[in-house]
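Peer 1: no sequence on this one, just coordinates:
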């Protein structure tokens, strides 16, 4: 932090990227040096700015994969233009949903760049799954306007009226906390709806519930939905862009309702609250269906993608030594650009020996 180069604005990391202020001429230099020294076959960037570094500074022999954890449309136009200029130098882009993958293919014009969805992974909980007997609905996330916990609280008023022994627990913290607390008081739900604060890890709280709820206006993926399902909870969610509709199979392991529609949300919750067998069956299906997001499954998809990208490059180069992760001496270290970390790189190399 005392290096004068850290006071000079970054030139490689794009100025339109959300975290530009954390980067500098020093991080430009350190990331470039680390990339130039790479001995890996595959290197993966973890956010748009680092993907730009990857496109411009990674060795030509290295397969370059840029992850997209938000969505293309979520980026400001100036950042999209910057990415469009350099992303043709990547080998692949991996959005987390098929919907965003389609947007990239349609809008970015990246001939020769493979665009393939690669979802986030959620490990199996270490606790036994929920059994559907607890009279509790669980929701989790930052208490911010986009998550629309106000809609969930309004919808739960109908549940509390019909089933006063049911509770709603909302986990998280954020700017909306006092407004949500006031809404709970105004609706007289102080015996039924509880703001629980932030808890990590959440699995011990998911398994205390019988239904998960997600009410966002927008979700690049929907990690809390998968977390709840991995713990055996059916999930009632808004059918918002982009993730919920790809995670939940309506009527099988959860329900999808329109965005910003408390009456529809209340109806879906009441269907599950009022039918013990339906709720438990959906919970069992959620547990089974969510196994596709297990780390082993997602890593297998990544390994196959990397193998195919290497093959497309004529990838039978000999292994070149020890795997190592890229670590920057600047602020970028907090984002850690992965060198297709450890086990994946070793698997790729082993297959070619």
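Peer 2: That came in fine, so what should we check first? Computed from a predicted model, the values in this text were never measured in an experiment. Numbers count the residues shown, from 1 in each chain.

Peer 1: only C-alpha atoms for contact and neighbour calcs from this point on.
Peer 2: Fine.

Peer 1: which residues in the protein form helices?
Peer 2: Using DSSP state H, the helices of the chain run over residues 25-36, 48-57, 77-86, 98-107, 149-162, 177-186, 203-206, 223-230, 244-247, 262-273, 276-289, 295-312, 343-352.

Peer 1: most neighbours per residue, which of those?
Peer 2: Mean neighbour count (mean count of other CA atoms under 10 Å) peaks for helix 223-230 among the helices of the chain, with a mean of 27.

Peer 1: between helix 276-289 and it, find me the angle.
Peer 2: Helix 223-230 runs at 110 degrees relative to helix 276-289, counting by axes from the mean of the first three to the mean of the last three CA atoms, to 10 degrees.

Peer 1: which secondary structure elements does helix 223-230 contact?
Peer 2: If contacts are counted by 3 or more CA pairs under 8 Å, 6 or more residues apart in numbering; DSSP states H and E, helix 223-230 sits against helix 203-206, strand 211-214, strand 235-238, helix 244-247, helix 276-289.

Peer 1: for the longest one, name the packing helices and strands.
Peer 2: Counting contacts by 3+ CA pairs under 8 Å, 6+ apart, helix 276-289 is packed against helix 223-230, helix 262-273.

Peer 1: how about the first one?
Peer 2: Under the contact definition 3+ CA pairs under 8 Å, 6+ apart, helix 203-206 sits against helix 223-230.

Peer 1: do that again at 10 Å, thanks
Peer 2: With contacts taken as 3 or more CA pairs under 10 Å, 6 or more residues apart in numbering; DSSP states H and E, helix 203-206 sits against strand 136-140, strand 167-171, helix 223-230.

Peer 1: let me know which of these is the nearest to residue 205.
Peer 2: With CA to CA as the measure, strand 136-140 is the member of the helices and strands packed on helix 203-206 nearest residue 205 (7.8 Å).

Peer 1: so can I have CSV of the helices and strands packed on helix 223-230 showing distance to residue 182?
Peer 2: Shown next, in CSV, are those (distance: least, CA to CA, whole Å):
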stretch, distance to residue 182
helix 203-206, 24
strand 211-214, 20
strand 235-238, 23
helix 244-247, 29
helix 276-289, 31
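
Peer 1: use this one as the comparison:
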């Protein structure tokens, strides 16, 4: 009987709280929810009918969309249409929209609404790209872009891309990822002979980005940015160990053979591609800032012939 009495009191308390919530004007609830985050808004929608109604309002989801979202979507290859701001947010967080005649794509980070971009292979500077003997452009059914770049044969790798920080969300920790595949007969890409770097402001610095043997690939000559020694071939888990134990993060591990330093390896994506974290950076709090963010992968020693690399592009998204 005591248990039933407690349950009855709990139900009466819940009804009383519900009546209080029902008495709050919807616009007040919407304003409060809009001060949280997209994830919190979705949680609020599960609280009650009143919260759900307020959490679905355009006034809430307009606050989560980037201020220049409409201007960005005007550059879309195909018309982007959604019945509500919430639907638009969800669509952009589920799948990128292709912009600028296929040069790049745009999406949103679901947790906080930060802007994400991918520069297509056609928008990157790839050494020897225009020589049919070394590279070719072709279609790929898994790509969001009409063309990808496939490496036929080259002895020196150099991939370079830039994006202006004005395109990104201010005061956000971003990372750049090379998105690619390997053909079944790929070769020359497994050894850590490449360096990746991300740099904000200034210009390309090929000569200053050689990895350090004492700091995991960091270069003291970079004032803003990060540099890493990388391999474009996924790490063999059996060999990616440190003193017989698996490395803390599957995409990084200590080099063996007395070489020293940390090698960064690619990871598998759910869309079937591989991604290699090239480096990370923070955007300024000033939305009027306009520094270029430079992202590069290049060979730094022991040049070796390689083939079988298929590049979709470089993705820039918030770092988790």
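Peer 2: Arrived safely. Please read these numbers as outputs of a predicted model, since none were measured by experiment.

Peer 1: TM-score for the pair, please.
Peer 2: For this chain pair, the superposition-based TM-score is 0.24 by TM-score structural alignment, normalised by the length of the second structure; 145 aligned residues with a CA RMSD of 7.3 Å.

Peer 1: figure out which of the helices and strands packed on helix 203-206 of the first structure is closest to residue 84 of the first structure.
Peer 2: Closest approach to residue 84 of the first structure among these is made by helix 223-230 (27.6 Å; CA to CA).

Peer 1: quick one: the closest one to strand 136-140, angle?
Peer 2: Using the same axes, to 10 degrees, the direction of helix 223-230 of the first structure lies 140 degrees away from that of strand 136-140.

Peer 1: can you give me the end-to-end span of stretch 170-186 of the first structure?
Peer 2: Terminal residues of stretch 170-186 of the first structure lie 17 Å apart, using CA to CA, to the nearest Å.

Peer 1: no wait, stretch 148-158 of the second structure
Peer 2: 16 Å.

Peer 1: give me the spatial nearest neighbour of residue 115 of the first structure, chain neighbours excluded.
Peer 2: residue 93 (4.8 Å; CA to CA, 6 or more residues apart in numbering).

Peer 1: can you count the residues close to that neighbour?
Peer 2: A count of neighbours around residue 93 of the first structure, defined by other CA atoms under 10 Å, yields 26.

Peer 1: and the helix or strand where residue 70 of the second structure lies, what does it pack against?
Peer 2: Using DSSP states H and E, residue 70 of the second structure sits within helix 69-73. Judged by 3+ CA pairs under 10 Å, 6+ apart, helix 69-73 of the second structure is in contact with strand 97-99, strand 104-108.

Peer 1: adding mean neighbour count and distance to residue 311 of the second structure, write these out as JSON lines.
Peer 2: Formatted as JSON lines, those follow (neighbours: other CA atoms under 10 Å; distance: least, CA to CA, whole Å):
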{"stretch": "strand 97-99", "mean neighbour count": "23", "distance to residue 311 of the second structure": "17"}
{"stretch": "strand 104-108", "mean neighbour count": "24", "distance to residue 311 of the second structure": "13"}
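
Peer 1: now render those as JSON lines, adding distance to residue 32 of the second structure.
Peer 2: JSON lines is the format used below for those (distance: least, CA to CA, whole Å):
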{"stretch": "strand 97-99", "distance to residue 32 of the second structure": "30"}
{"stretch": "strand 104-108", "distance to residue 32 of the second structure": "22"}
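
Peer 1: to residue 125 of the second structure, which of those lies closest?
Peer 2: It's strand 104-108; of these, that one is closest to residue 125 of the second structure (CA to CA) at 13.7 Å.

Peer 1: tilt between the helix or strand following that closest one and strand 104-108?
Peer 2: Remark: after strand 104-108 of the second structure, the chain's next helix or strand is strand 115-120, criterion DSSP H and E. Angle, strand 115-120 of the second structure to strand 104-108, by the same axes, to 10 degrees: 160 degrees.

Peer 1: and strand 115-120 of the second structure, what other elements does it pack with?
Peer 2: In terms of contacts (3+ CA pairs under 10 Å, 6+ apart), strand 115-120 of the second structure is packed against helix 85-94, strand 97-99, strand 104-108, strand 158-164, strand 173-187, strand 307-318.

Peer 1: which strands and helices lie in contact with whichever helix or strand comes after it?
Peer 2: Sequence-wise, the next helix or strand downstream of strand 115-120 of the second structure (DSSP H and E) is strand 125-126. Using 3+ CA pairs under 10 Å, 6+ apart, the elements in contact with strand 125-126 of the second structure are strand 158-164, strand 292-299.

Peer 1: if you count neighbours, what's buried in the following helix or strand past strand 125-126 of the second structure?
Peer 2: Next helix or strand after strand 125-126 of the second structure toward the C-terminus (DSSP H and E): strand 135-138. For strand 135-138 of the second structure, a neighbour-count test (16 or more other CA atoms under 10 Å) marks 135, 136, 137 as buried.

Peer 1: what's strand 135-138 of the second structure packed up against?
Peer 2: Packed next to strand 135-138 of the second structure, using 3+ CA pairs under 10 Å, 6+ apart, are strand 148-151, strand 307-318.

Peer 1: run the last query once more with 6 Å
Peer 2: With contacts defined as 3 or more CA pairs under 6 Å, 6 or more residues apart in numbering; DSSP states H and E, strand 135-138 of the second structure has these neighbours: strand 148-151.

Peer 1: residue 4 of the second structure and residue 16 of the second structure, how far apart?
Peer 2: Separation of residue 4 of the second structure from residue 16 of the second structure (CA to CA): 18 Å.

Peer 1: give me the more crowded residue out of these two.
Peer 2: Ranked by neighbour count (other CA under 10 Å), residue 4 of the second structure and residue 16 place residue 16 first, with 12 against 9.

Peer 1: tell me which helix or strand comes right after the host helix or strand of that one.
Peer 2: Assigned by DSSP H and E, residue 16 of the second structure belongs to helix 2-22. Counting by DSSP H and E, the element after helix 2-22 of the second structure in chain order, helix or strand, is helix 26-34.

Peer 1: tell me which residues touch residue 245 of the second structure, please.
Peer 2: By CA atoms under 6 Å, 6 or more residues apart in numbering, the contact set of residue 245 of the second structure is empty.

Peer 1: how about the helices and strands packed on strand 125-126 of the second structure in a markdown table, adding mean neighbour count and distance to residue 241 of the second structure?
Peer 2: Formatted as a markdown table, those follow (neighbours: other CA under 10 Å; distance: least, CA to CA, whole Å):
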| stretch | mean neighbour count | distance to residue 241 of the second structure |
| --- | --- | --- |
| strand 158-164 | 19 | 29 |
| strand 292-299 | 23 | 25 |
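
Peer 1: look at stretch 297-311 of the second structure and report the distance between its end residues.
Peer 2: 12 Å.

Peer 1: now residue 68 of the first structure: closest residue in space that isn't a chain neighbour?
Peer 2: Looking at residue 68 of the first structure with CA to CA, 6+ apart, the closest residue is residue 95, at 4.6 Å.
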